[in-house]
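Engineer: here's my sequence, what's the structure:
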Amino acid sequence: MLVSIIIPAYNASRYIAETLDSVLCQTYPSIEIIVVDDGSTDNTLGQLSKYEGKITILAQNNQGQASARNHGARTAKGSYLSFVDADDLCDPEKITQQIKLLDRYPEAIATYCDFRTIDSTGAVIQSHNALQKPRPSGDALVSLLYDNNISTPGLVLVRRSAWAAVGGFNEAPIHRGHEDALFWLNLALIGSFIYCPETLFSYRLHSMQETQREDYGLTRSFARAQRLLEIEKAIVRVAGKSTTKFYRERLFGALIDATWAARNHGRRIEARRYARLAVCERPHSLVAWRSLLSSIVPALGGGTPPYLE
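Structural biologist: From the prediction side, this is the model:
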């Protein structure tokens, strides 16, 4: 079965060749490689031209990684999809081992592996596996609601039919940089994940990683609250009583976090919106009402959510 490896690339000239070399070294014999240039202004296209005949190159105006991934997936011919960022590396056996798992578990819609983090030079920083963070297998919904156990899209091999069933990656601006977390939740609502306990991927960290941005906490809080709001109807429709209860707890916490993150960044309109939603979620909660009041009158309360004080 054909596997389509999709690589979104924006100003990726420094690492794209290394990434492509790692993908071209896969032991699995039937792959296609699709690189979507997302409006690069550097020499990314020049680097890609060296691989003419080995890869498919698509180009679009800069619209973000979610759009680039979906563009590549719509063009892909494979029954399986792998989304690899343009600075990360795949071990040679990655696709082979993951295909074996999906063949062994035909009911599963996706599989994901362990990984190592590397620095800008390729030196290993740390290995990440189930000893550091639980890795769900089977029904992954509760685990993904609790925490995003899948750190980067490159860990995953997903059936194309599942990508299509959930509508691909959400391209809304509020999810930019966090769209993969919503994608995993949507997948977990329709099928099971299989964990591959092998380290088969290298995830590159940079000195100016996004998490160091001053507004990262704000955008992360907004994205987390929004993705939980967006899956509410599906949760009510397909999840059991205990999972639904856990979801409601996570949603309330996310709304409170988003309220206070917005308040502390002077984003009063967003703060009031999330606070009102928190009150609707728990109309008898003092925490919710205090958060709403503090979003209207900033002088009320401190700088942290009341349940964290």
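
Engineer: drop to CA atoms for contacts and neighbour counts, all remaining ones
Structural biologist: Will do.

Engineer: which secondary structure element contains Pro8?
Structural biologist: According to DSSP states H and E, Pro8 maps onto strand 3-9.

Engineer: now show me the structure for the sequence below, then we'll compare the two:
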Amino acid sequence: MKKVVLFGAGLVSPPLIRYLLDGGFHLTVASLPGSGARKLVDSHPNARVLPLDVNDRDALREQVAAADVAVSLLPAPFHPLVARACIDSGVHLVTTSYVSPEMRALDAEARDKDVLLLNEMGVDPGIDHMSAMKVIHGEQEKGSKLVGFSSWCGGLPAPEANDNPFGYKVSWSPRAVLLAARSSARYLLDGQIVDVPPEKLFTDPAVVEIPDIGTLEGYPNRDSVSYLDTYGFDNGQVRNMFRGTLRNQGHCQLRTQHSQLGLFDDATEHDLTGTTSKALMETLFGAPLEDT
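Structural biologist: Okay, the predicted model is just below:
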């Protein structure tokens, strides 16, 4: 029986846990104590839960070495720690996150040791890449001349569960959701690179009509230009390259207002002991709020 070690038991882990256990794999879920991992495996005979802090390099390497494949669903900054242990142990790694500079720096050594560091295997990034390549390869087989590419992807709450002003619910790392709101973006339009600074990310959303869904809005998704090579495009021929994120209408306006109010600032720390949400907002805004 193949052994898989999964690092992290957050919001995105339950479907993978079910998939692996239903597939007959032996699964070790390694996560911080109190993460709820034990409830996720539900006493399955082929699963075990192990309290683990990945900053403990020896404990991390021990669990990686005992597995055939490692999966990291930890917050992205921790992936290089797991990747380092995988390279040292000769074990392949899968993550759902974008390839960071730290992860990219490990590529040559991983290749030398025949270790696969397979990143961007989630929904976005991940399934969007698969669907993109299916379309691209299909057109190439027809002999089409590819001069532009545009794709949209987004995780949205079901209509019956769309019950908050954001039109959105957190299904992955809450901190990463907020950090993504501070990302810059880049895409190719009519042969020219367009750079979007973080403070402008949500200010001019596109209106996107989706069949059988309705009207949504979208904004640029990080660096689309870097995928020209990844998708195998002829850079001199392609004049438009855009990857976008979909959200329900009104989401981008709220995000813009939150950014302007400084709600995405992580440079200032606040003592929240005994503090109400209203009091915190008054501190951030520098003005009293009226009771409603």
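
Engineer: what's the TM-score for these two chains?
Structural biologist: For this chain pair, the superposition-based TM-score is 0.30 by TM-score structural alignment, normalised by the length of the second structure; 156 aligned residues with a CA RMSD of 6.6 Å.

Engineer: the helix or strand just after the strand holding Pro8 of the first structure vs strand 3-9, what angle?
Structural biologist: Per DSSP H and E, the first helix or strand lying C-terminal to strand 3-9 of the first structure is helix 16-24. Helix 16-24 of the first structure runs at 170 degrees relative to strand 3-9, counting by axes from the mean of the first three to the mean of the last three CA atoms, to 10 degrees.

Engineer: quick check: which element contains Asp195 of the second structure?
Structural biologist: Counting by DSSP H and E, Asp195 of the second structure is part of strand 192-196.

Engineer: the stretch 101-250 of the first structure: helices as residue ranges?
Structural biologist: Along the stretch 101-250 of the first structure, counting by DSSP state H, counting those that start in this stretch, helices occupy 141-146, 160-165, 179-188, 216-230, 232-238, 241-264.

Engineer: give me the buried stretch members for the strand holding Pro8 of the first structure, please.
Structural biologist: By 16 or more other CA atoms under 10 Å, the buried positions in strand 3-9 of the first structure come out as 3-9.

Engineer: any idea which of the residues you listed is closest to Val279 of the first structure?
Structural biologist: Pro8 (39.7 Å; CA to CA).

Engineer: could you find the closest non-adjacent residue to the closest one?
Structural biologist: Excluding the flanking residues, the one nearest Pro8 of the first structure by CA to CA, 6 or more residues apart in numbering is Val36, at 4.8 Å.

Engineer: hang on, the one you found packs against Arg74?
Structural biologist: No - assessed by CA atoms under 8 Å, Val36 of the first structure is found out of contact with Arg74, at 11.4 Å.

Engineer: between those two, which one's more packed in?
Structural biologist: Val36 (26 against 13; other CA atoms under 10 Å).

Engineer: so what does the host helix or strand of the more buried one touch, helix or strand wise?
Structural biologist: If you go by DSSP H and E, Val36 of the first structure is part of strand 31-38. Applying 3 or more CA pairs under 8 Å, 6 or more residues apart in numbering; DSSP states H and E, one finds that strand 31-38 of the first structure makes contact with strand 3-9, strand 56-60, helix 65-75.

Engineer: got a markdown table for the ones you listed, with distance to Ile256 of the first structure too?
Structural biologist: Below are those laid out as a markdown table (distance: least, CA to CA, whole Å):
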| stretch | distance to Ile256 of the first structure |
| --- | --- |
| strand 3-9 | 34 |
| strand 56-60 | 37 |
| helix 65-75 | 27 |
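
Engineer: which one of the ones you listed lies nearest to Tyr112 of the first structure?
Structural biologist: That would be strand 3-9 among these, by CA to CA, at 14.4 Å.

Engineer: got the angle between the closest one and strand 31-38?
Structural biologist: Going by the same axes, to 10 degrees, strand 3-9 of the first structure makes 20 degrees with strand 31-38.

Engineer: can you name every helix or strand that strand 3-9 of the first structure contacts?
Structural biologist: The contact analysis (3+ CA pairs under 8 Å, 6+ apart) places strand 3-9 of the first structure against strand 31-38, helix 65-75, strand 80-83.

Engineer: now distance to Arg268 of the first structure too, for those, in a markdown table please.
Structural biologist: Shown next, in a markdown table, are these (distance: least, CA to CA, whole Å):
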| stretch | distance to Arg268 of the first structure |
| --- | --- |
| strand 31-38 | 33 |
| helix 65-75 | 28 |
| strand 80-83 | 37 |
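
Engineer: in the strand holding Asp195 of the second structure, what's buried?
Structural biologist: For strand 192-196 of the second structure, using 16+ other CA under 10 Å, the buried residues are 195-196.

Engineer: give me the helices and strands touching it, please.
Structural biologist: Going by 3+ CA pairs under 8 Å, 6+ apart, strand 192-196 of the second structure lies up against strand 185-189.

Engineer: list the helices and strands the strand it packs on packs on?
Structural biologist: By 3+ CA pairs under 8 Å, 6+ apart, strand 185-189 of the second structure packs against strand 192-196, strand 214-220, strand 240-247.

Engineer: done for today, thanks.
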